[in-house]
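3D, please:
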Amino acid sequence: MKKTSFSIFHLTEEQAITLLSTPTEQLEDPTDRYIAASRLVEYPSERAVEALIQAIHQPGDDLDNRIVRRKSVETLGHLRAAQALPTIRVCLEDDDCYTVENAVWAIGEIAGEEHAPDHVSLDETILEEITNVLKRPGQNYRVIIQTLGKLGYKAAADRIRPWMQAEDLMVASAAIATLYRLGTDIAAMPRIVEMLQDANVNVRRSCLQDLINTNYYSAIAQIAQCPVSMVFRLRAIQCLAVVGMQERAITFAEDVEPYLDQVIYDHPDTVELVHEYDQTPTIEFAVNELYETDFGRCYLATKTLLEVYPQEAPAALLAAYEDKAHHDYGGYYHVMRLFGWLNYDPAYDLLVKALHNQESQFKKARVAGAIALGRLGKSDAIAELQSAWNTGTWELQYAILIALDQLGGLTQSSLQSEHPLVQAKLSSLKG
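The predicted structure is shown next:
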């Protein structure tokens, strides 16, 4: 579960604890307690933990109280609050399926870091209680199965195995991955790799996470072609490449670099498309598809714009930018990327702006801007790329290296990075 910060509400620890302990009927807005429980993720103190525990124990089965209970359990998981385990354990028997799901996940967070100095060992009784949740209808079986794998509970293997054939492919993928982690049924992993091409984007994203969880670095080439956002693929490749290289099972030059470059470039021809049109769409339709959350559809639209509308596309993309792409981070990314693939020189200033855009939601657009500037071939971009280096993520730094190499600006730079994949790329280009 993603750790979401509620710092925008500017609640201090004291204010959050006070709100959380206030009965709902005394609040102007019943969501205040939920916000307080969320905000306490920023305060790993004993007082915060105790307040969250008390919130779980607060009587009342109304929806507002259930939501607060769920969030309190989740926050305790993020805080890895071992002292809360007895309370969280009781939640495994709750009537609310979401509270149960959060309880299972939180236990995995608290006890799942086997090599952590503050590792918490669980007795078999609680591990059995988690496993038994698989028998209850209406639960999130994916989370339960993933947690059992994280906790390394091999005794659950026989009860997980039937879920490999689950109709819900996200559950099936989790079961296959978990049995692999537990050392059984290792021959089934190629099924997860095949699911990277499923029509359902949530299945594709779930499979990427399962491949990360299993350190299945032999799937890097297939991950590079998976039609999901570049962000998901880069995260997976980074995790798997670092592990594989540390174990000396793979090399950067042969097993990582070609596929990492491919994802950073992110041309639609290098993505295995899972959608198709039954007839050639209009340019208006294709441009609108760039705003879809399923990037499989975005890549199909991008391919169409490049192949069917290369002359008309720049004007349509500029109009899209002025309309809403400038504030829609998905559309913004695709528009910037297309300017590069179309070699559209008039977009130079927009691409420089994208390169330097440090708003968190536009991180991937900075990568698109760097690659597009390299494509345009203007030497003026060298200084812009170098100046963006220190404010960039590892993905942006990697893209900057590719762009500088294309522009002939790499030899005159003294760029350095502590990230192993960026270091490897630097060595590759300079070697």
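
For the rest of this, base every contact and every neighbour count on C-alpha atoms.
Fine.

from memory S229 sits against F295, does it?
Yes. In this structure S229 lies within contact range of F295 using C-alpha atoms under 8 Å: 5.7 Å.

and the end-to-end length of stretch 129-139?
14 Å (C-alpha to C-alpha, to the nearest Å).

list the buried ones in that stretch?
Using 16 or more other C-alpha atoms under 10 Å as the test for burial, stretch 129-139 gives 130-131, 133-134, 139.

Mind checking which of these are in helices?
Counting by DSSP state H, the buried residues of stretch 129-139 place 130-131 in helices.

Looking at the buried residues of stretch 129-139, which is nearest A172?
Minimum distance to A172 across the buried residues of stretch 129-139 is 13.2 Å, recorded for L134 (C-alpha to C-alpha).

ok, that closest one touching V143?
No. Using C-alpha under 8 Å, L134 makes no contact with V143, being 10.2 Å away.

circling back: now the buried residues of stretch 129-139 in TSV, please, with extra columns for distance to L290.
Shown next, in TSV, are these (distance: C-alpha to C-alpha, whole Å):
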residue	distance to L290
I130	42
T131	42
V133	41
L134	39
Q139	34
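
nearest to A316, of the buried residues of stretch 129-139?
A316 has its nearest neighbour among the buried residues of stretch 129-139 in Q139, at 45.9 Å by C-alpha to C-alpha.

For T184, the count of nearby residues, please.
Neighbourhood size, T184 [other C-alpha atoms under 10 Å]: 16.

to compare against the first, here's another:
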Amino acid sequence: MSERFDVLFAGLPEEKAIELLKTNPEELKNPVEKYTAATRLAACQSDESLEALIEAISLEQENLFNRITRRKVLEALGRRRDPRALPGLFSALAFDDEPSVINAVDSISQIGFALEDEQRRTLLNALRGSDNQKRSVIQAHTRLGIEKADHEISALEDDANPLVAGAARAYAVKVHGRVDRLEPLIPQLTDPIAGRRRSAVIDLGDAGESSVLEHLVSCPVSMPLRAKSAFQIVDPEKTGLVPAPYAELITRLLQDNPLDMALQQDWSCESSLSDIEKNLQHRDEGKQYGGALTLMKMPNQQQLEAIDHIHDKFWSDYGANYLLTAVIGLNKVHERSDLVRTALAETLPQYAKSRVAAAWACLSLELNDQIELLQDIQFNARWLPLKWSCEQVLKQMS
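Take a look at the predicted model:
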């Protein structure tokens, strides 16, 4: 989803970004510009910018800003998806900086190029790192469809760390067709620890098994993460088309009704505004959905007052913005349809999920005056969940 934030760096010319990337950070008034330049070059296409990124893999690492820049460079090369970067990326697997190694592994899988035998051995050797590194290496094998690592990866299916075990099980399903290996991942979707729920969502997406879609609908983690995995399953080629048998489940996932969520009792809250505020701003999405559910169940007048209060205090918080927009649409709160119009018109990338909620709210609130904007979003949006939502809403509004 990082591509959605390219607009934030679009004002930096490519030539200037290359110059900044090659400048010693100690000579820069603002050294942060060096790694910002690397992120900017991820969205460029020229050979010059690609060569600058590859060259920057060899930055000396005594300087903190150089270390951060190298991590950004390795990440950027994955987005460039050019196999000419592979030699540099494989050299990074020998670095003693774990974030750099993980970024290099992720970029190798993003490029998606068939690996030579020596490259496969080098990638498999990276399995000897930390648990986070193991997870990344296993994911790369899954996404590249590398069959010859079965012995080493299958041994990790019962690893004590569920992040390692889950990735290994996704590999078994996707690469070797062992669908039964997914079974332990389903209860993990409702684990009390949010990080475990999120990792299970990612693993199910990597596994590519459509039978889990119903479970993704009810898993209390962020809608964009679940949508990424769901679209990975139903539309692996990223065509923007959802096969008819899956359309209803994808619709439910994107409409994101807290009533559909498998919420633990202690994730809900009392109906006081202070409790709802705390939940909506909590880092655990289970708590966030619990707060939204409490808001949905309020009597009409009390709900309107709560919406106004939260809007006044937290509308700029993109998490609260999203949930408030969703609740207005799901509960058909016609009195606050102006907030839906505002959310739909928001173009800052961090509010993209609010636009999804607003699109579906336009349907439930019958906001026909938004059809032209919905058509524009459908035509121009790059994020598939937003594009597909607008398409479906327009079909039903016509």
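
Just tell me what A368 of structure 1 corresponds to in structure 2.
In structure 2, A368 of structure 1 lines up with A357, judged by TM-score structural alignment.

Its match is in what secondary structure piece?
Per DSSP states H and E, A357 of structure 2 falls inside helix 352-364.

so who does C362 of structure 2 touch?
Going by C-alpha atoms under 8 Å, 6 or more residues apart in numbering, C362 of structure 2 touches 329, 340, 368, 370, 393.

Could you rerun that using 10 Å?
Under the criterion of C-alpha atoms under 10 Å, 6 or more residues apart in numbering, the neighbours of C362 of structure 2 are 329, 332, 337, 340-341, 344, 368-371, 374, 390, 393-394, 397.

repeat for Q26 of structure 1
The contact partners of Q26 of structure 1, taken as C-alpha under 10 Å, 6+ apart, are L19.

How about E292 of structure 1?
298, 301, 330-331.

And these, which is closest to P310 of structure 1?
Using C-alpha to C-alpha, the contacts of E292 of structure 1 come closest to P310 of structure 1 at A301, 12.3 Å.

Give me the number of neighbouring residues for that closest one.
With other C-alpha under 10 Å as criterion, A301 of structure 1 counts 26.

how far is the lengthiest helix in structure 2 from where the chain is centred?
In structure 2, taking DSSP H as the definition, the longest helix is helix 64-80. Distance of helix 64-80 of structure 2 from the chain centroid (C-alpha atoms, centre = their mean, to the nearest Å) equals 19 Å.

Can you name every helix or strand that that helix contacts?
helix 14-22, helix 32-41, helix 47-56, helix 86-91, helix 98-111 (3 or more C-alpha pairs under 10 Å, 6 or more residues apart in numbering; DSSP states H and E).

hmm, 8 Å instead?
Using 3 or more C-alpha pairs under 8 Å, 6 or more residues apart in numbering; DSSP states H and E, the elements in contact with helix 64-80 of structure 2 are helix 32-41, helix 47-56, helix 98-111.

residues in structure 1 aligned with the second one?
Mapping helix 47-56 of structure 2 onto structure 1 (TM-score structural alignment) gives residues 46-55.

picking up where we left off before, with mean neighbour count and distance to G205 of structure 2 as added columns, please give the helices and strands packed on helix 64-80 of structure 2 in TSV.
As requested, the helices and strands packed on helix 64-80 of structure 2 are exported to TSV (neighbours: other C-alpha atoms under 10 Å; distance: least, C-alpha to C-alpha, whole Å):
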stretch	mean neighbour count	distance to G205 of structure 2
helix 32-41	24	26
helix 47-56	18	30
helix 98-111	24	15
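
Under the alignment, what does A172 of structure 1 map to in structure 2?
Match for A172 of structure 1 (TM-score structural alignment): A165.

my guess is its match contacts I153, does it?
No. Counting by C-alpha under 8 Å, A165 of structure 2 sits too far from I153 to count as a contact (9.1 Å).

three-state assignment of the counterpart of W394 of structure 1 in structure 2?
W394 of structure 1 maps onto W388 in structure 2, with residues paired by TM-score structural alignment. Put simply, W388 of structure 2 is helix when judged by DSSP: H, G, I helix; E, B strand; the rest coil.

Kindly tell me how buried W388 of structure 2 is, as a neighbour count.
So W388 of structure 2, with other C-alpha under 10 Å, has 21 neighbours.

Relative to E50 of structure 1, which of the buried residues of stretch 129-139 of structure 1 is nearest.
I130 (23.7 Å).

OK, contacts around that closest one?
Contacts of I130 of structure 1 by C-alpha under 8 Å, 6+ apart are 92, 104, 144, 148.

Identify, from these, the entry nearest to V271 of structure 1.
The closest of those, once distances to V271 of structure 1 are taken by C-alpha to C-alpha, is I144, at 31.9 Å.

Report the buried residues of the longest helix of structure 2.
65-80.

Same question for stretch 274-285 of structure 2.
276-277, 279-282, 284-285.

picking up where we left off before, skip the chain neighbours and tell me the closest residue to the match of A172 of structure 1.
E157 (4.3 Å; C-alpha to C-alpha, 6 or more residues apart in numbering).

which residues touch that neighbour?
164-169.
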